[in-house]
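Participant: Output the structure for:
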Amino acid sequence: MDLSVVILNYNVRYFLELCLHSVKAATASIDAEIIVVDNNSADDSCNMVKQLFPEVILIENKENLGFSKGNNQGVAIAKGDYVCILNPDTVVSEDVFFKLLEFSKTKENLGIVGCKLIDGSGMFLPESKRNIPVVKVALQKIRGNSANYYANHVQENEVAKVEILVGAFMFMKRTVYNQLKGFDEDYFMYGEDIDLSYKAIKAGFNNYYVGTTAMIHYKGESTLKDTNYAKRFYGAMQIFYKKHFKSNIVFDVFVWLGINLAYLFRKNPNKVKKVSKNMYAFSNMKAQFLSEKLNKKVLVINSISDINDQSTVVFDPSSMRYKEIVSNMIYLSKKKDISFRILMNNSNFIIGSDSSNNRGEVITF
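Facilitator: Take a look at the predicted model:
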């Protein structure tokens, strides 16, 4: 078997459904398996997987084991030569796995491979490629200065070696994952991807960013929404420095003080509120369906060139490939106040997000 896709899920039933549809399309011509590890979701996630995706291997945990342990569970039963760690709030292009499999076969000492991520508004997510967050760089980042945190020397459509990749999408040989002992389970949530990327570099592997294929990550880079999140995030950073950069007591005090001060003086991100005057769909049937369900006029268009500013565009994967949806989102993101939603065929919901600062949104009918 060529590939095992491992998806860790927790209470994002609708995003998981969309994600699984896109992964099925992307693995249609590949000898692959899909493994969903559910961390005791309270929603209908597990029933949905059993009913709509009976071929998916489902692990149902009785408690929330966290990101590291949950993903390690999935990889432990994987059979693929390669594994892909994938977030459930993502939509992958049909060519992403094929391209990365072909790319990986050409590289020696291959570590972890990532791809281009965009948020729900079509904007590039800079956390797709990052530098090692040495103390100075990390403290700059958590004070709001990201210039040295992201790998800005690599262009977003480029293919190049990078140091740190994002946990929403991490592709690698299963033997490499096991050699690195997977995600460090001292981390419950956040920081695990930095740790695994850094362990790969220390072990002599080369990590790569492949910007020639793209996918959607609705949540984008996690934001400081509440006290519990902030404590976990900065706690994860303290674990990382203790494991990899600890030198002496003065150094430890400096790191502890800097991280805790950054937590106290953190800034909450502004939520994006876009003005939408029109809603567009690409078929009469979808436009009529949405008009009835949303109680608003939905216009039919044949070309993205017909779309104006301050509009919501509803994509339909049954009539447009995921790769084309991603490309259209990137192209249209240059317009003012453009929002995107995806409506699955025979579904009772639409999904979208207006920025990486906002959690993805679901409207059910």
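Participant: rest of the way, CA atoms for contacts and neighbours
Facilitator: Will do.
Participant: Pull the number of nearby residues for the closest residue in space to F188 that isn't next to it in sequence.
Facilitator: Nearest residue to F188, sequence neighbours excluded (C-alpha to C-alpha, 6 or more residues apart in numbering): G66, at 4.8 Å. G66: 17 surrounding residues under other C-alpha atoms under 10 Å.
Participant: From V176, how far out is G66?
Facilitator: Separation of G66 from V176 (C-alpha to C-alpha, to the nearest Å) stands at 22 Å.
Participant: Give the buried residues for the longest strand along the chain.
Facilitator: Longest strand in the chain by number of residues (criterion: DSSP state E): strand 206-217. Within strand 206-217, the residues that qualify as buried are 206-211, 213-217, counting by 16 or more other C-alpha atoms under 10 Å.
Participant: Quick one: list the elements packing against it.
Facilitator: Where contact means 3 or more C-alpha pairs under 8 Å, 6 or more residues apart in numbering; DSSP states H and E, strand 206-217 is packed against strand 90-92, helix 96-104, strand 110-118, strand 159-162, helix 192-202, helix 322-332.
Participant: Output those as TSV; include the columns distance to I342.
Facilitator: Formatted as TSV, those follow (distance: least, C-alpha to C-alpha, whole Å):
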stretch	distance to I342
strand 90-92	10
helix 96-104	19
strand 110-118	15
strand 159-162	29
helix 192-202	28
helix 322-332	9
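Participant: out of those, nearest to Q140?
Facilitator: Closest of those to Q140 is helix 192-202, at 16.5 Å (criterion: C-alpha to C-alpha).
Participant: from the chain's centre, how far out does that closest one sit?
Facilitator: Relative to its chain's centre, helix 192-202 lies at 17 Å (C-alpha atoms, centre = their mean, to the nearest Å).
Participant: cool, stretch 93-113 as well?
Facilitator: Distance, stretch centre to chain centre, for stretch 93-113: 17 Å (C-alpha atoms, centre = their mean).
Participant: to compare against the first, here's another:
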Amino acid sequence: MPTPCAALGYAMGTEIDVVIVSWNVAELLRGCLATLTMPETAALVGQVIVVDNASSDETLTMLAREYPQVKVLPNRENLGFTRANNQALALTSAPYILLLNPDTLLKEDALLLMLDALRAQPQVAVVGPRLVYGDGSPQPSRRRFPTLAMALAESTPVEWHLPNNPASQRYRMADIPDDRAQLVDWVTGACMLVRRAAMEQVGVFDERFFMYSEELDWCKRFTDSGWQVAYQPDAMVVHLEGASSSQASAARLVRFNTSKVLYHIKHHGRLRGETIRLALLGVFASEWLLEAAKWMLGHKRELRASRMRAYGGVLRSGLRHV
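Facilitator: As a prediction, this is how the structure comes out:
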């Protein structure tokens, strides 16, 4: 019996090369790769490259057994999302590259619809699909470039306590329906179809971003160079968000906000970046004190201790990029 990837041609020089970075998500990766074998998708795919960031699960065994034609780059340590992607990007040759998270599932015609959008708009460097959660509910994937207010709110206690604040709503483009094709500032990196010509002009990911904000930085560089970013809602992709990045949540909180500070320093200057860094530290210090008070009162002590450890990790890091 042919392996599941037998439906994929992997003929060099075809339309799209696929890049996936994986870390300890063998089951999710199996499902993601299976969606690439659908006839409508497989007909477009040249090679599939999986970079494994030193997984300790059965990822490498599964790939060798079930997807032997996938090109696998096994790293001896977790090099981070950007470095791993760049490893694979250096091996691509197709005119378009699909960057895909391992916790995504492409619907049948999603890849073709994104490709059609790039073909029809030669000024567009990146196309992102409509993302949905596993239950089919919408997952916001369009973004405006972050303002100073949004830098202080996104994925911090400010937004957790006030999820519908005006800055967050505008940032996630809640004022524009998500069922129409449109140009946007940037799209989230769970699934991005990228034009090689644009990448060759602008360059690959900035490896100072270990993970988080790397696609924001990339789209900012594309638009600063005269390219555009598009959103194609007819292309639908399921994103089981959190499944591939929920490990080590305290470290994730540090990396997310450190990358945020780095982005603002890079694109808006050190004064703005340092202002954001210090303000974020103030936010997390206040939240640590609040959690400590609740812990002392005996309220859900295990939860409070977990949050104190996470916020303490942020404070100890100083949110300084190393």
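Participant: how big is the offset of the longest strand of the first structure relative to the second structure?
Facilitator: Superposed on the second structure, strand 206-217 of the first structure shows a mean distance of 0.7 Å to its aligned residues (mean C-alpha distance after the TM-score superposition for the first structure).
Participant: Would you reformat the helices and strands packed on strand 206-217 of the first structure as TSV and include distance to D38 of the first structure and mean neighbour count?
Facilitator: What follows is those, written out as TSV (distance: least, C-alpha to C-alpha, whole Å; neighbours: other C-alpha atoms under 10 Å):
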stretch	distance to D38 of the first structure	mean neighbour count
strand 90-92	16	27
helix 96-104	23	17
strand 110-118	23	26
strand 159-162	31	18
helix 192-202	18	21
helix 322-332	25	20
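Participant: How many neighbouring residues does the residue lying closest to M329 of the first structure once chain neighbours are set aside have?
Facilitator: Nearest residue to M329 of the first structure, sequence neighbours excluded (C-alpha to C-alpha, 6+ apart): G122, at 4.7 Å. Per other C-alpha under 10 Å, the neighbour tally for G122 of the first structure reads 29.
Participant: Please identify the residue in the second structure that aligns with G122 of the first structure.
Facilitator: The criterion is TM-score structural alignment: under it, G122 of the first structure has G136 as its aligned partner in the second structure.
Participant: Please tell me which residues of the second structure the longest strand of the first structure aligns onto.
Facilitator: Mapped onto the second structure using TM-score structural alignment, strand 206-217 of the first structure spans residues 228-239.
Participant: How about residues contacting the matching stretch?
Facilitator: 103-107, 109-111, 113-114, 117, 123-134, 136, 142, 178-187, 190-191, 219, 222-223 (C-alpha atoms under 8 Å, 6 or more residues apart in numbering).
Participant: for the helices and strands packed on strand 206-217 of the first structure, which one sits closest to G235 of the first structure?
Facilitator: Comparison of these against G235 of the first structure by C-alpha to C-alpha identifies helix 192-202 as nearest, at 11.7 Å.
Participant: Now that closest one on the second structure. Mean distance?
Facilitator: Mean deviation for helix 192-202 of the first structure: 1.0 Å (mean C-alpha distance after the TM-score superposition for the first structure).
Participant: ranges for the helices of the first structure?
Facilitator: Counting by DSSP state H, one finds helices in the first structure at the ranges 13-26, 45-52, 66-76, 96-104, 135-142, 174-179, 192-202, 227-244, 249-264, 284-294, 322-332.
Participant: what's the mean distance for the second one versus the second structure?
Facilitator: In other words, helix 45-52 of the first structure. For helix 45-52 of the first structure, the mean deviation from the second structure after alignment is 0.9 Å (mean C-alpha distance after the TM-score superposition for the first structure).
Participant: And for the shortest one?
Facilitator: Here helix 174-179 of the first structure, set against the second structure after superposition, deviates by a mean of 2.1 Å using mean C-alpha distance after the TM-score superposition for the first structure.
Participant: Next: the fourth one.
Facilitator: Its match in the second structure and helix 96-104 of the first structure itself, once the structures are fitted together, sit a mean 1.3 Å apart by mean C-alpha distance after the TM-score superposition for the first structure.
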